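> Could you look at this predicted model? Sequence included:
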Amino acid sequence: MTSRELLYVKTVTEEKSISRAAKKLFITQPSLSQSIQRIENSLGTKLFNRTPEGLVATYAGERYYQVACKILKIYDDFESDIKDINSMKKGQISIGITNHLGNIILPKILPEFKEQCPYVTLTVYEGSTDSQEVKLLSGELDFAILHAPKKDTSPLLNYEILANDPFIIAIDQNNPLVKSAKVMEGYTYPVLDLKLLKNEKFIMLHEDQRIRHIADSILAKAKIVPEIILTLKNYETAQSMAGKGIGITLLPEDYARLTSLESEPVFLSIEKKYTPGWDLCITTTNSSFLSHTDQYFLSLVRKYFSKEK
């Protein structure tokens, strides 16, 4: 029972004539007659009786007509839904993003997005980078905005790099090493030779956090095995403790600008030879299907946050 067969029976029932129905359907009368005959043969029953008033549906024909009307209406509604989704009038997006990136990115993106797509429902999952990657692979998210790993990337995930955010050193302003930092062109803050930190105590985030992965990578390149005296979940707390002289921490430059602390640490830049940074990226799976609405949202992310040329 195809949509074409449903339409043929529906039209013949309404027109009560093969010739009028054929004309309305833009097919030949013999072709329509043969089609109706095939449908009746496949069902094993007649759908129409010939009367002086024209073709009249049998009981089976009337039931076929009722079902055909319902199915064709569902099909038409579905086509309209797809058209609305493709034109971004409606739909749903499931997004993964870290808490901190959500604070940076969503306020910038959502006003413009909602103006263009007011009836699109957004579901935002805020969690760790690793948990977002798991949800992407399970199909729970359409895409995620996160920071790419330094290594061990999944072959099933695509990372579209948008920008690199350098990491910096947060250190107590009274630490003697502050005076060893030098102003250098191309750096936001005075640059400190990373190897001078080898005897310092460190405040680090937990090992399951991507900030920690990047910090470990930077220190490893300087051949520093850090003496960790405090492990935290919150980078703001780590930054605050660094300002109070508890220890030294490494954090992204953009994150340092987000906070205003009672005890502000001094920020120092790290030489580029240590590749001290992480990459903001759009993450999708190899098998991802991105709707027009998904693509529009991501175009806004690229518009405001891509620094790659």
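Received the coordinates, thanks. Not measured: the values here are computed from a predicted model.

> contacts and neighbour counts: CA atoms only from here.
OK.

> Could you report the separation of the closest residue to Ser87 other than its chain neighbours from Thr13?
Once flanking residues are discounted, Ser87 sits nearest to His292: 7.2 Å by Cα to Cα, 6 or more residues apart in numbering. Separation of His292 from Thr13 (Cα to Cα, to the nearest Å) stands at 40 Å.

> which of those two has more neighbours?
Thr13 (23 against 14; other Cα atoms under 10 Å).

> In terms of helices and strands, where is that one?
Assigned by DSSP states H and E, Thr13 belongs to helix 3-15.

> Tell me how far the helix or strand just after that helix lies from the chain's centre.
Once the chain leaves helix 3-15, the next helix or strand it forms, by DSSP H and E, is helix 18-25. Computed by Cα atoms, centre = their mean, to the nearest Å, the chain-centroid distance of helix 18-25 equals 49 Å.

> what packs against whichever helix or strand comes after helix 18-25?
The helix or strand immediately downstream of helix 18-25 is helix 29-43, counting by DSSP H and E. Helices and strands touching helix 29-43, by 3 or more Cα pairs under 8 Å, 6 or more residues apart in numbering; DSSP states H and E, are helix 3-15, helix 18-25.

> list the contacts for the residue nearest to Ser87?
Shown in contact with His292 (Cα atoms under 8 Å, 6 or more residues apart in numbering): 85-88.

> Included below, for side-by-side comparison, is a second structure:
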Amino acid sequence: MYNEMIYIYTIYEEGSFSKAAKKLYLTQSALSMAVQRIENNLNTILLDRTKRPLSLTLAGEAYIKKYLEISRLEKELLKELDDLSNLNKGELSFGGSQYILSYILLPVFYVFKKKYPHIKLNIIECSSDLLNSYILNGTIDICLKSEKIKDPFINHGLAFRDTLILAVPKAFIELFNLPKIYFTKEKLLDSTYLSFKNLPLEYLEKLPLIILSKGNNLYEITKKIATEHNLNLNIILEISQLVTALHLSSVGLGATLTTNILASKTFDNDLVYYKIDSLLTDRKFYFVTKSKGYLPKATLKFIEIAQDILNSNNRML
């Protein structure tokens, strides 16, 4: 029956019998006969053949939903069996933004892959608003989140923490008459920036701002800061990635909220930075998986390696 369900799912995914038959290495007539037999056995119609591309009937939607549940359970079973081979095979999928993948977890991926070379490591770059659905549907096994974690997700401990700061093109200092309480990358690296005064929040209304788009954690923080302090922000652009926003700021397009970690790892000399007077600028990121279902040994080992490396890095910040 599971193979039959794959036939229906492939037709639904491809939108036509011909494309599905090609993908399944079947003739179109053989696939049509198989589907007709399935529908006859179930005494119901699963596919609406009057529409192009093909669509599901209500019965078809229920059928596909159960197929996805069975497929998820099969993946969990395979992961459990993989554990029996002492991590000599298996798979681990991690999802996150460009900031998390390239600037936080890069050394973790390297060490994990070196220690467990036979574990297939899938790294999926995506915006933070997709992480919840990706974990629940099994696209990824684990991610990092900085918001409050609740069911159907579970928190596996602290990964790292960062601080939000305002990145400002140097030309804006004179253009907007900004106070001389800014600091440079060098001050970030030696942590002396911590003694600098905060930029008065009313300056956020004067500056053209580049912010992260809706669905990102930083979008919510930016809006909360504006609401709490009754600020009318001059938002000129919304971007899905933190790294891209910082690059756009570096060419003089606008100011942007970034992190102390990201700013300390860039090589641009055309930016200065300001501390922001808000408790919301201190962020903690946690390892997150779904709360129900089997947790593979590879995921636990990844968390163990990551905590060791990231704790060492945090002590150096």
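It's in. These numbers were taken from a predicted model, which means no experiment stands behind them.

> Most neighbours among the contacts of His292 of the first structure, which one is it?
For the contacts of His292 of the first structure, the largest number of neighbours (other Cα under 10 Å) sits with Met88, at 20 neighbours.

> quick one: that residue from Pro118 of the first structure, how far?
Relative to Pro118 of the first structure, and taking Cα to Cα, Met88 of the first structure is found at 9 Å.

> just Tyr187 of the first structure next, same as before
To Pro118 of the first structure, Tyr187 of the first structure is 42 Å away according to Cα to Cα.

> now swap in Glu62 of the first structure and tell me
From Glu62 of the first structure across to Pro118 of the first structure, the span is 43 Å (Cα to Cα).

> which of those two has more neighbours?
Each of Glu62 of the first structure and Pro118 has its neighbours counted (other Cα under 10 Å); Glu62 has more, 17 against 13.

> what helix or strand is the more buried one on?
Assigned by DSSP H and E, Glu62 of the first structure falls within helix 59-86.

> Which neighbouring elements make contact with that helix?
Helices and strands touching helix 59-86 of the first structure, by 3+ Cα pairs under 8 Å, 6+ apart, are helix 3-15, helix 292-305.

> what helices or strands is the first one leaning on?
Yep, that's helix 3-15 of the first structure we're talking about. On a contact count with 3+ Cα pairs under 8 Å, 6+ apart, helix 3-15 of the first structure meets helix 18-25, helix 29-43, strand 54-57, helix 59-86.

> change it to 7 Å
Other helices and strands packing on helix 3-15 of the first structure, by 3 or more Cα pairs under 7 Å, 6 or more residues apart in numbering; DSSP states H and E, are helix 18-25, helix 59-86.

> Quickly compare the ones you listed and say which is most buried.
Mean neighbour count (mean count of other Cα atoms under 10 Å) peaks for helix 18-25 among these, with a mean of 17.

> Quick check: next helix or strand after the helix holding Glu62 of the first structure?
Sequence-wise, the next helix or strand downstream of helix 59-86 of the first structure (DSSP H and E) is strand 91-97.

> And the strands in the stretch 151-300 of the second structure?
Counting by DSSP state E, counting those that start in this stretch, the stretch 151-300 of the second structure has strands at residues 153-169, 198-199, 208-212, 234-239, 255-259, 271-276, 282-290.

> closest to Leu58 of the second structure out of the ones you listed?
strand 282-290 (28.3 Å; Cα to Cα).

> Report the mean deviation for that closest one after fitting onto the first structure.
For strand 282-290 of the second structure, the mean distance from the matching residues in the first structure following superposition reads 1.7 Å, by mean Cα distance after the TM-score superposition for the first structure.

> quick check: that strand aligns to which part of the first structure?
Aligned by TM-score structural alignment, strand 282-290 of the second structure falls on residues 277-285 of the first structure.
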